[in-house]
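Asker: A structural model of the following input is requested.
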Amino acid sequence: MPDLSDIGAAVIGTGFIGAVHLSTLRRLGIPIIGVLGSSAARGADRARALGVAKAYGSLDEMLADPTVQVVHVTSPNVAHYPQVRAILAAGKHVICEKPLAMTSAQSAEMLAMARASGKVAAVCYNTRFYPLNQHAHGMMKAGDLGDLRLITGHFHQDWLAKETDWNWRLEAEEGGPLRSVSDIGTHWVDLTNFITGQKPVAVMAELATFIPERQKPLGPVETFTATKGPTETRKIETDDAATILLRYGNGGLGMLSTSQISHGRRGLLSWDISGSKASAAWSAEHPEELWIGHREAPNQVLLRDPSLMNPTGAAAAFMPGGHPEGFADTWAAFFRQVYGDVARGGRGEGSTWATFQDGHHEMLFCDAVLASAARGAWVDVAQG
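Answerer: Take a look at the predicted model:
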């Protein structure tokens, strides 16, 4: 493993996911040079609270710092495009939160710029890095499951289930025209694309906004926290939930549902694959277990144990069997791989992190979902 202690990192955004990035960088021993907040005052306050020595006053100041080699973008979606363009133009590597951009036109430009730069450019689809998802990818690649026939699953949450729940993602001008699909549905799409090696080529989608008006706090509110203080009523046009039928290039079929209004579901991401040789299923609520189904032999439940997993799965694990790993560990496995590639000067042959090409595909997928929901018909997913 290359030495990561000489690679300086900076993080844009100091909210929930920005703090996740910071704690993961510390865990891996990667120097944190500084952070950039939504304002200079906000950045300084959050830097003190998060134990970071430096708060930059502007993006230009951050990018002018020669000790920063990698920039993490955890800002609201609307800021990704201009920030990533500036980061790549400054010759820095970039790790960007999803969705990659507000539109596929933006993501296409970001992809082209990333390719031309020669820099490492990763998108934060961390759920790939649950070790058993990596193992399932290895199984599919080895032909253990056969050809993809049917895949079903969902990503359900409850953090926006009440009209008093609020987050910037609710507003199209901050997060984009889709919400449950782009915010969490793209996690499922990217993960299942990664595992199966297949991508949807057409979709039939229905979107629903079950809470058409919400109470927006007049003051700031953090992700996954309750709103407090006075509010104002705001009309909501982004999707609370969606159901999507999928067609894959090899003739396989799929079904996906997304929801941010399912009471009691904190983060239920699950998939169930029926292959021509065997089946497999996994859930983020039980991330240490991979179910493997057979027709003419007993079914199996593989507990995460590197000594029993294929090399792809074992490489993503930190702990031996019997020592559970979870959400925080996916970020560590993800960053460890990305920073290893930064140290080596480019993407490694065995690297499995999501690229800007993957992020652009998710934007094209979202385009097709919007068009299908508007037309009430199947729509092809553009390839690019």
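Asker: C-alpha only now, for contacts and for neighbours.
Answerer: OK.
Asker: ok, residue 327 - contacts?
Answerer: residue 130 (Cα atoms under 8 Å, 6 or more residues apart in numbering).
Asker: And residue 372, how far from residue 380?
Answerer: Distance of residue 372 to residue 380, computed by Cα to Cα, to the nearest Å: 9 Å.
Asker: which residues do those two both contact?
Answerer: Common neighbours of residue 372 and residue 380 (Cα under 8 Å, 6+ apart) are residue 203.
Asker: got a list of contacts for stretch 62-79?
Answerer: Contacts of stretch 62-79 (Cα under 8 Å, 6+ apart): 7-14, 17-18, 21, 33-34, 36, 56, 80, 83-84, 87, 90, 92-102, 168-169, 173-176.
Asker: Now show me the structure for the sequence below, then we'll compare the two:
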Amino acid sequence: MRLIIVGTGSMARHHAKHFAKIRGVKIVGCVDIFPENAAVFAKEFNIPRIFATVEDAIVWGKFDSAANVTTDLAHYPTTMALLTAGKHVLCEKPLATNYAHALEMTETAEKEGLVGMVNLSYRNVPEIHKMHEMVTSGVIGDVKHVEASYLQSWLTGTHWGDWRTESRWLWRLSENHGSKGVIGDVGIHILDFASFGAGTDVTRLFGRLKTFHKAPDDKIGEYTLDANDSFAGTMEFENGAIGVIHASRFATGYANTLRVRVFGDKGALEIQNGSDGTWLRVCKGAKDINSQTWRPVTAKPVPMNYKRFVDAVKARQTLEPSFRRAANLQRILDASFESERLRSELAVAD
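Answerer: The predicted model follows:
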């Protein structure tokens, strides 16, 4: 498989490192509107060709797949150009900045018979697949309640760098620079993590989004700091369960932690994934339920999204997480903004 990487920022390095380890994959080019960034990236990963635009790469044409690691706002135009040129795409999340664009991307990939997948990176966690398997096989009975959170603290600490001075963080705080805030950045992860783990999709929500004051006039240089910093939502799920999902960049003490709790009428499961590792535990059976005893659960490794994408291209059959899955999640993101605007509960349309 001949692959190009579109965008050469920090996340692109993860793509390059992982794809370089997969047999049969050759990274043949990279794309960035900033030539100095592309040059450094190409040298670091021994990539032979550099392009200023996706269109330039398409004119050259000697590749069959692309990893799209551009900013959120650029996902739609760059991915559509690649799909129109007949290229398979692994796109970073969120797939687009609105459902209409995400659906168009999905339907284009499906119509053209191309692989369209999204790097929802927490699908690489084996324990979430084990949770999904246990829930859908009835281990904890009928799901009644879901509780989930994604906590980050880079707005209160400098453990990942100083967001006040580094553009790689500042753009994430600015709608004008393509950011959908915490709901688009990490909210999409916890929505996928929770609904996949619980084996059921969101059908209704009441969401609140909050942008906090962070600088004089809420601006730093060219960046207007208007993207949301915290999200909290009450959810109803397809199977009738209800729950709470929230995400924040102000969760002091938590560098990067996801937690999902799924409660059924015959037991419960809890997973946590963070910088200190991952664990999954279960409380089931009369003895453990009555004594409130939780027991650890082990999980077998799963292929990472990068390998799943390569396998999908070889088979010409899209695997999960697909564009279709990401488009459905985008619909929830859109509903969250609308729910905040209207201050009311909304149905997530089929």
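Asker: care to give me the TM-score?
Answerer: Once superposed, the chains reach a TM-score of 0.89 (TM-score structural alignment, normalised by the length of the second structure), with 336 aligned residues with a Cα RMSD of 2.2 Å.
Asker: What about the contacts of stretch 62-79 of the first structure, which are in helices?
Answerer: Among the contacts of stretch 62-79 of the first structure, the ones falling in helices (DSSP state H) are 17-18, 21, 80, 83-84, 87, 173-175.
Asker: Nearest residue to the aligned partner of residue 262 of the first structure in the second structure in space, please, no chain neighbours.
Answerer: Correspondence of residue 262 of the first structure to the second structure, assessed by TM-score structural alignment: residue 251. Spatial nearest neighbour of residue 251 of the second structure, chain neighbours left out: residue 153 (4.8 Å); criterion: Cα to Cα, 6 or more residues apart in numbering.
Asker: counterpart of that neighbour in the first structure?
Answerer: Looks like residue 153 of the second structure aligns to residue 158 there (TM-score structural alignment).
Asker: Is its match in a helix, a strand, or coil?
Answerer: coil (DSSP: H, G, I helix; E, B strand; the rest coil).
Asker: mind listing what it touches?
Answerer: Contacts of residue 158 of the first structure (Cα under 8 Å, 6+ apart): 259-267.
Asker: Would you map the helices across the stretch 251-384 of the first structure?
Answerer: Under the criterion DSSP state H, counting those that start in this stretch, the stretch 251-384 of the first structure contains helices at 311-315, 327-344, 356-375.
Asker: Where in the second structure does the last one fall?
Answerer: Spelled out, that is helix 356-375 of the first structure. Structural correspondence for helix 356-375 of the first structure: residues 323-342 of the second structure, per TM-score structural alignment.
Asker: Superposed on the first structure, what's the mean shift for that stretch?
Answerer: Its aligned residues in the first structure lie a mean 1.1 Å from stretch 323-342 of the second structure after superposition (mean Cα distance after the TM-score superposition for the first structure).
Asker: List the buried residues in that stretch.
Answerer: Using 16 or more other Cα atoms under 10 Å as the test for burial, stretch 323-342 of the second structure gives 323-340.
Asker: Please say which position in the first structure residue 38 of the second structure maps to.
Answerer: So residue 38 of the second structure corresponds to residue 43, using TM-score structural alignment.
Asker: Tell me which helix or strand the nearest residue to residue 243 of the second structure once chain neighbours are set aside sits in.
Answerer: Residue nearest to residue 243 of the second structure in three dimensions, not counting chain neighbours: residue 146, with 4.4 Å by Cα to Cα, 6+ apart. Residue 146 of the second structure belongs to strand 143-152 when assigned by DSSP states H and E.
Asker: which residues sit against that strand?
Answerer: By Cα under 8 Å, 6+ apart, the list of residues contacting strand 143-152 of the second structure reads 135, 186-187, 190, 194, 198, 239-252, 254-265.
Asker: try stretch 284-292 of the second structure
Answerer: Against stretch 284-292 of the second structure from outside (Cα under 8 Å, 6+ apart): 139-140, 266-268, 283, 294.
Asker: at 10 Å what do you get?
Answerer: 139-141, 264-269, 282-283, 293-295 (Cα atoms under 10 Å, 6 or more residues apart in numbering).
Asker: Could you dump those residues into TSV and include distance to residue 206 of the second structure?
Answerer: Formatted as TSV, the contacts of stretch 284-292 of the second structure follow (distance: Cα to Cα, whole Å):
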residue	distance to residue 206 of the second structure
139	29
140	27
141	26
264	22
265	25
266	28
267	27
268	25
269	24
282	29
283	29
293	33
294	31
295	33
